[in-house]
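Engineer: Turn this into a model:
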Amino acid sequence: MDEIDENRVAKAILAAPGWARVGISAPKESTREAAAQELALTITKMFGERPSAIDPNQLVLAL
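Structural biologist: The predicted structure is shown next:
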């Protein structure tokens, strides 16, 4: 597993839309949830595609 680089995460958070950064502390739960989703989306975009469920170290067996 790759280590998480705090600097890249910080840059990803700062790259997120302003409403999401502010919305994470909103009093309304639905706004906080939408903001958290937007922040997560921005972070995953900056880190590339989500890792596949296939482990590259696992041997592939023919069926």
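Engineer: contacts and neighbour counts: CA atoms only from here.
Structural biologist: OK.
Engineer: Surely Ile13 touches Leu39?
Structural biologist: Yes - with contact defined as Cα atoms under 8 Å, Ile13 reaches Leu39; the gap is 6.4 Å.
Engineer: can you list residues touching both of those two?
Structural biologist: Arg21 (Cα atoms under 8 Å, 6 or more residues apart in numbering).
Engineer: to compare against the first, here's another:
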Amino acid sequence: MSAILLAAPGWARVGLTMPDERMRERAAETLAITIIEKLEGCPEADVNQFTLPL
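Structural biologist: Now for the predicted structure:
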């Protein structure tokens, strides 16, 4: 997961700390999209792992 977050655009990672609420929301949305896109390309999860809701 950390590799996925580091692959996200830098402005989105920094944007989470901004005082402007709209900027934080846009940054969070961009990070979420990045995570979803990267996870869609991953192989199936191990059946022995717990699933966590996103």
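Engineer: ok so, going back, comparing Ile13 and Leu39 of structure 1, which shows the higher neighbour count?
Structural biologist: Leu39 (24 against 19; other Cα atoms under 10 Å).
Engineer: Trace that one over to structure 2, please.
Structural biologist: Following TM-score structural alignment, the counterpart assigned to Leu39 of structure 1 within structure 2 is Leu31.
Engineer: buried residues in the host helix or strand of that match?
Structural biologist: Leu31 of structure 2 is located in helix 21-40, with elements delineated by DSSP states H and E. For helix 21-40 of structure 2, burial by neighbour count (16 or more other Cα atoms under 10 Å) applies to 23-24, 27-28, 30-31, 34-35.
Engineer: average distance between it and structure 1?
Structural biologist: Aligned to structure 1 and superposed, helix 21-40 of structure 2 gives a mean residue distance of 0.3 Å (mean Cα distance after the TM-score superposition for structure 1).
Engineer: Report the distance from that helix to the chain centre.
Structural biologist: Mean-position distance between helix 21-40 of structure 2 and its chain equals 5 Å (Cα atoms, centre = their mean, to the nearest Å).
Engineer: hang on, the earlier thing: pick out whichever of the buried residues of helix 21-40 of structure 2 sits closest to Ala12 of structure 2.
Structural biologist: In terms of Cα to Cα, no member of these lies closer to Ala12 of structure 2 than Ala27, at 4.2 Å.
Engineer: Isn't the closest one up against Trp11?
Structural biologist: Yes - the pair Ala27 of structure 2 / Trp11 is scored as a contact, 7.4 Å apart, by Cα under 8 Å.
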